[in-house]
Every structure is written in structure tokens, then in C-alpha cells.
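[1] return atomic coordinates for the entry below.
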Amino acid sequence: MENNINHSQALLRKAILTLPFVWIILSVFNDVSFVHSTLLGIALVLISYFLGDLMILPRMGNTSATISDFILSLLVIWGGLNLFGYDEAFGESLLTAVILTIAEYFFHLWMERTQFNGPTDVRQS
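    As a prediction, the model looks like this:
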């Protein structure tokens, strides 16, 4: 199902989609250091790409991949902020996860159209 995926293009698009939201929500509005928000953003891009976009999306479809991306985003950001010493970071993590989940839905549509040669909805298998 992974016919000729252009991983560098997909990762670049995902980073361009993810990092600005993480920077704006965490660094600009919540005083998280730029370095910490960048590290969390990069970790999230890599983890969600390999788990959500390459493993879940082609096997279970956009809805399942989007739900899993929400959970993953929330856990990575909240856990990362706590590891970096930012207490009471759940609100920022939740807001970031919700916004990224909306963006991820459209990223999945792009992945299905350009990288997987059509919808990956399991009902079509």
C-alpha cells in the first residue's frame, strides 16, 4: 500500500503544518521556551508521521488516524511539557492537540490523494 511514498516531501509538509501551530500556541501565548516547543514539535512530527500516517492511516482510514493523532498529540505535548518542568500544561496541550488534529485531517487527505493513490478507508478494501 505504500507505493512510492515521498517521505521527505511528506515530512516537510507535516513540519510546515505542525511547527508554526506549536510555536504560536506554546511559545507566544504560553511562555514555553522556543527550544522546548521546537523539540516537542519535531518529536511530534516524527512520531505521528511514523505511527499515524504510515501505520494507522493506510490500514484504518482517515477517521481512525485523526483520532489517534489527537491522542498522540495530547500525550506527546503534555508529557513533554511536564518533562521540561512546565506544570499545569494540560490546557495548552489540549488546545494544541485540537488545532493540530484539524490540520492533520487535511494532511491525511493529501497523503491519501498523493502518496497512497486514493482513499484509505477500510470499507473500500
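[2] CA atoms for contacts and neighbours, from now on please.
    OK.
[3] and the longest helix for the protein?
    Longest helix in the chain, counting residues (DSSP state H): helix 90-114.
[4] give the buried residues for that helix.
    By 16 or more other CA atoms under 10 Å, the buried positions in helix 90-114 come out as 90, 92-94, 96-101, 103-105, 107-112.
[5] this one next, for a side-by-side:
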Amino acid sequence: MEHFKAIGIKSIMTFAAVFLILGLGFQMTLGQVMILTVAISALSYPLGDLKVFPKAGNKVATLVDFTMVFGVIWLLGNVLVQNSASLIISGAIVAFAMAVGEYYFHKYIARIVLHRKYPFENHKY
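    Just a heads-up that it's a prediction; the model follows:
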């Protein structure tokens, strides 16, 4: 059950960042925003949050999440929109906003999903 809550939180956070920056600022359609949200959540939760984070810590996992978000926006954005010249800048902005949120989301993951009673003592979180 914790995984469903965590995926829900991550999806809402991802949708908010993508919609506010790319939907409103870059005029992407709601469908395009949803495609990017699903792709980012589907990749970054199992890879960044469940694989990298427990082994490498919060800083490395946040950097991996930044890279994944930027890569998905850049690759899928080129497919979804005609004028993709400003996707690099807007993708970096979305990735940065997501990285800030991911830093705190990883603390939630450690405590609730991974069941670490004292998740930040004697570890790289």
C-alpha cells in the first residue's frame, strides 16, 4: 500500500511541475503533459527511488532523478512538439524543480516505504 501512496505523491508532484512549466509556459496540451508525467513517474520511481536511493543515498538519487527527468522531457518532448528548441531550457527548469521535490520525497521513501525507523542516522541520506 505504501508504494501506491508513494507513486501517487510522485505523480502529483511530477504533474504539477510539468504542467506549470511546460503546460502553461510552453503551451503543451494536457495530453502531452500526462504522457510526460506517466513516463517520468514510471521510470524514476523504480529506478531512482527504489534502486539508486537505498544504495547510493539522497544526493546521488536526486542527481539521477534530475538526469532522468531532463532526458525524458528532451527525448519525448522532441517527439511531442514541433518547435523543440526551447525544450532544453524548460526541461532543465522542470528537472531542477523535480530535483528539489525529490530530495524531500526520498526522505518520505526512507521512512514510510523502506521502513527505516531512523532513516538518516549513519547513512548517506
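[6] TM-score for this pair?
    Put the two chains on top of each other and the TM-score (TM-score structural alignment, normalised by the length of the first structure) is 0.88; 120 aligned residues with a CA RMSD of 1.8 Å.
[7] which secondary structure elements does the longest helix of the first structure sit against?
    With contacts defined as 3 or more CA pairs under 8 Å, 6 or more residues apart in numbering; DSSP states H and E, the packing partners of helix 90-114 of the first structure are helix 7-22, helix 62-83.
[8] give the aligned range of the first one in the second structure.
    Think helix 7-22 of the first structure. Mapped onto the second structure using TM-score structural alignment, helix 7-22 of the first structure spans residues 3-18.
[9] buried deepest among the helices and strands packed on helix 90-114 of the first structure, which one?
    Across those, averaging neighbours per residue (mean count of other CA atoms under 10 Å) puts helix 62-83 on top, at a mean of 20.
[10] gap between that one and the chain center?
    The chain centre lies 7 Å from the centre of helix 62-83 of the first structure; the measure is CA atoms, centre = their mean, to the nearest Å.
[11] quickly find the element holding the residue nearest the centre of the first structure.
    Note on the first structure: the residue nearest the mean C-alpha position is S48, at 5.0 Å, using CA atoms, centre = their mean. Taking DSSP states H and E as the definition, one finds S48 of the first structure inside helix 34-48.
[12] average gap between that helix and the second structure?
    Its aligned residues in the second structure lie a mean 0.8 Å from helix 34-48 of the first structure after superposition (mean CA distance after the TM-score superposition for the first structure).
[13] and that helix, what does it pack onto?
    helix 7-22, helix 62-83.
[14] minimum distance to L40 of the first structure: which of the ones you listed has it?
    The closest of these to L40 of the first structure is helix 62-83. By CA to CA, the value is 6.3 Å.
[15] the closest one versus helix 90-114: what angle between them?
    With axes from the mean of the first three to the mean of the last three CA atoms, to 10 degrees defining the directions, helix 62-83 of the first structure sits at 140 degrees from helix 90-114.
[16] could you tell me where helix 62-83 of the first structure falls in the second structure?
    On the second structure, the counterpart of helix 62-83 of the first structure by TM-score structural alignment is residues 58-79.
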